[in-house]
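Q: sequence? don't have it. structure:
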């Protein structure tokens, strides 16, 4: 992959647009319909992707499609093998789920079936699991066995590891990061509490908003530079050194500040407490308990740090299996309970106020994605918690994981779409529909 000194502000813009559903920066570009890549990519595209700048890899075009499904060709990767016999998912297909409709961002009101069939949706796969059984599944633009980047869906893997350590008494969420991570002692980063890192309310200047995305010297952009080995001021930086440079810009706990850099603080926290690399901890505590279909890929920085805020890969059913850990049907896909009832209560009961959620840039943007003002706030790396306790995490280029513990429901999906997050708008109608709640 070609190194470009000027990529920083550009990729920050792409990250912002992809997550928050603004108008696509690449809308005017022609791109191949994803149907053409289902059985593989042409050699010419593979070569072109290796030479692409990082913004191009994240902009939703052909190179982005290749990168999403072949990330291990670009980054060092830890492979977490399948350690349990596969635990197959039962099926009880309910085709009427495809008839549920939503108002899309750019195409008017459509049913789920219609939107998935629309080439311009760029949705590659979509699955709904209810009471431990697959009730809807579609692969319009990828194969079921293919790996795909989770993007920011991965952030909840980092918070889960920390909550496991909190449950064991190894971490006190009211203590500071400096209590556990020696390299952060004496820095503003070291003064951030674990709870504030979990909830993305550090008060530091590492958040992602239009101003920081446009600044090649911002912590946000330097974070992405460091993770891909790209230079800053002429030389690559270590990720931990970038995080140590963050400075306070507001009181911690004052407002929701979405930041991939904040998730990486949780990675360093887990490594400091466990004395192990993050992929090994996640494997031991989470992945090894799941009867997955395929190995889990954790992509790494040049110095071997897991990029757990977004760069992990699996097939769609295994993403859904991870979501099922938060539901009563964990028994169908895991050998032991990983996510306790107490952990779910912490996610729900730790929710801060809606004013907190709307006090920064990202909360209002999430409301706009869903065209929904009923959401409460974010919590413990989950982007949204609703009053009924349902949770959602979204990722760049329109990946998503929706979990309803009380309804025993998981919805997961992969896409390569920067400019249109309409698929997210089907989640609440599906979750609240009579089809899944005892009606006809």
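A: Here it is on my side, so go on. Because the structure is a prediction, the values reported are computed rather than measured.
Q: Could you use CA atoms for every contact and neighbour count after this?
A: OK.
Q: by contact count, what packs against the strand or helix carrying residue 412?
A: Using DSSP states H and E, residue 412 sits within strand 409-415. With contacts taken as 3 or more C-alpha pairs under 8 Å, 6 or more residues apart in numbering; DSSP states H and E, strand 409-415 sits against strand 123-130, helix 316-324, strand 399-404.
Q: for the ones you listed, which one sits closest to residue 137?
A: Taking C-alpha to C-alpha, strand 123-130 is the member of the helices and strands packed on strand 409-415 nearest to residue 137, at 4.4 Å.
Q: A helix includes residue 68, no?
A: Yes: counting by DSSP: H, G, I helix; E, B strand; the rest coil, residue 68 is located in a helix.
Q: Hmm, residue 124 and it touching each other?
A: No: using C-alpha atoms under 8 Å, residue 68 makes no contact with residue 124, being 11.1 Å away.
Q: that older thread, and the next helix or strand past the strand holding residue 412?
A: Once strand 409-415 ends, the next helix or strand along the chain (criterion: DSSP H and E) is helix 427-431.
Q: before we go on, here's another structure to hold up against the first:
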């Protein structure tokens, strides 16, 4: 029996990841609870379970006191009764009596069972929470289990996860049994246990998919600078290489487009534009508006806004359907972008009576050097006293002083005053 018990605990440990020690503690607590249910108190009971053999020993413990000092016979024993059991007992000794758990009543046994089951459930929830918390923001593969009120529930093996409506790709169908790659967005603690929240629309899903498909990104040779995504429709991703010998665009696209195609297939034909990140913001903005060609970019660093000029026939391409291309480029660069065709730009110059050089000046920012001390500005006097005669100099000083009357009196009384 005990061997079977230990074997069952080992099986639970393997399947659920719950330590045997947790189950032993749960069982000890259950036996104490059932003893209390049966005898009305748990103050005088101790439980000992051998971790190797599974042998369970339950003892009722009573303190031996003088006959007249007995207050609670459930936790105390008179010295007279103790002497009947063993003449060696003295006042203050502890008497232990072994109890067979099998003799507990049906209600007590049911209480023990509930305590053990609840403790195992709590332990399993804690294990699942810790396991999935460590995997937040990672790719996870799940199988559609059911769809309820717009939310999709996925079977992750050890637990169930939810894909809320606001994290789904618009227009994507989720049928029972279908498998998807999802981003593990968040793990919440609830009264019903850990709730795992998934996402198919988050930009980080694109990042993780590229890390899976492109070894250069997972190795850190090629890095992703930023991602702008409108899930189910289009995504722009800016990349750069830390190794001059590695082409970041070619690495992401792969041979005959195999790498990017695998990602597009996983996202059910969502369009992906891969652009090169440049430190020069004007070049980066031009790249971000791909596939449109860009003639000129006027950037205002202070306001993070840019005026972009594109060929007349490329204007609609640069803006995109319902402004999508321009909107994604703005998100990718984190800049406000105003797009004009060549004809519109020339009309703008004519209307505002500006030249192209004037536009450059308007968008440029004059920076003050950090070490420049503006408080040391020297103000030249309007009149130079060196160019005045002696009498004119004295009159200039008198006129500039607030106490001019006092100075005049002093000059009249002091014959030795010299300039």
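A: Alright, I've got the coordinates. Only a predicted model underlies this, so the values are computations on that prediction, with no experimental measurement involved.
Q: TM-score for these two?
A: Here the superposed chains carry a TM-score of 0.19, computed using TM-score structural alignment, normalised by the length of structure 2; 132 aligned residues with a C-alpha RMSD of 7.1 Å.
Q: quick one on the thing from earlier: I'd like the helices and strands packed on strand 409-415 of structure 1 as CSV, with mean neighbour count and distance to residue 109 of structure 1 appended.
A: Listed next are these as CSV, based on neighbours: other C-alpha atoms under 10 Å; distance: least, C-alpha to C-alpha, whole Å:
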stretch, mean neighbour count, distance to residue 109 of structure 1
strand 123-130, 24, 17
helix 316-324, 25, 26
strand 399-404, 26, 21
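Q: will you turn these into JSON lines that also has distance to residue 160 of structure 1?
A: Converted to JSON lines, those look like this (distance: least, C-alpha to C-alpha, whole Å):
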{"stretch": "strand 123-130", "distance to residue 160 of structure 1": "21"}
{"stretch": "helix 316-324", "distance to residue 160 of structure 1": "11"}
{"stretch": "strand 399-404", "distance to residue 160 of structure 1": "14"}
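Q: Compare the ones you listed and give me the one nearest residue 9 of structure 1.
A: Relative to residue 9 of structure 1, the nearest member of those by C-alpha to C-alpha is strand 399-404, separated by 22.6 Å.
Q: before we move on, the earlier item: okay, the angle between the strand holding residue 412 of structure 1 and helix 316-324?
A: Angle, strand 409-415 of structure 1 to helix 316-324, by axes from the mean of the first three to the mean of the last three C-alpha atoms, to 10 degrees: 140 degrees.
Q: what inclination does strand 409-415 of structure 1 have with respect to strand 123-130?
A: Going by the same axes, to 10 degrees, strand 409-415 of structure 1 is angled at 170 degrees with respect to strand 123-130.
Q: quick one: which of the helices and strands packed on strand 409-415 of structure 1 is nearest residue 162 of structure 1?
A: Closest among these, using C-alpha to C-alpha: helix 316-324, at 15.9 Å.
Q: what helices or strands is that closest one leaning on?
A: strand 123-130, strand 399-404, strand 409-415.
Q: tell me which residues in stretch 327-344 of structure 2 are buried?
A: Going by neighbour count (16 or more other C-alpha atoms under 10 Å), the buried part of stretch 327-344 of structure 2 is 327-333, 335-337, 339-342.
Q: One more: stretch 263-276 of structure 2?
A: 263-264, 267, 270-276.
Q: Check the separation of the first and last residues in it.
A: Length of stretch 263-276 of structure 2, first residue to last, C-alpha to C-alpha, to the nearest Å: 19 Å.
Q: re earlier: select from the buried residues of stretch 263-276 of structure 2 every entry located in strands.
A: Assigned to strands by DSSP state E, the following of the buried residues of stretch 263-276 of structure 2 qualify: 271-276.
Q: is it possible to export those to a markdown table including distance to residue 146 of structure 2?
A: Converted to a markdown table, these look like this (distance: C-alpha to C-alpha, whole Å):
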| residue | distance to residue 146 of structure 2 |
| --- | --- |
| 271 | 28 |
| 272 | 30 |
| 273 | 33 |
| 274 | 35 |
| 275 | 38 |
| 276 | 41 |
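Q: returning to what we had before: Serialize the helices and strands packed on helix 316-324 of structure 1 to TSV and add fields for distance to residue 112 of structure 1.
A: Formatted as TSV, those follow (distance: least, C-alpha to C-alpha, whole Å):
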stretch	distance to residue 112 of structure 1
strand 123-130	10
strand 399-404	15
strand 409-415	13
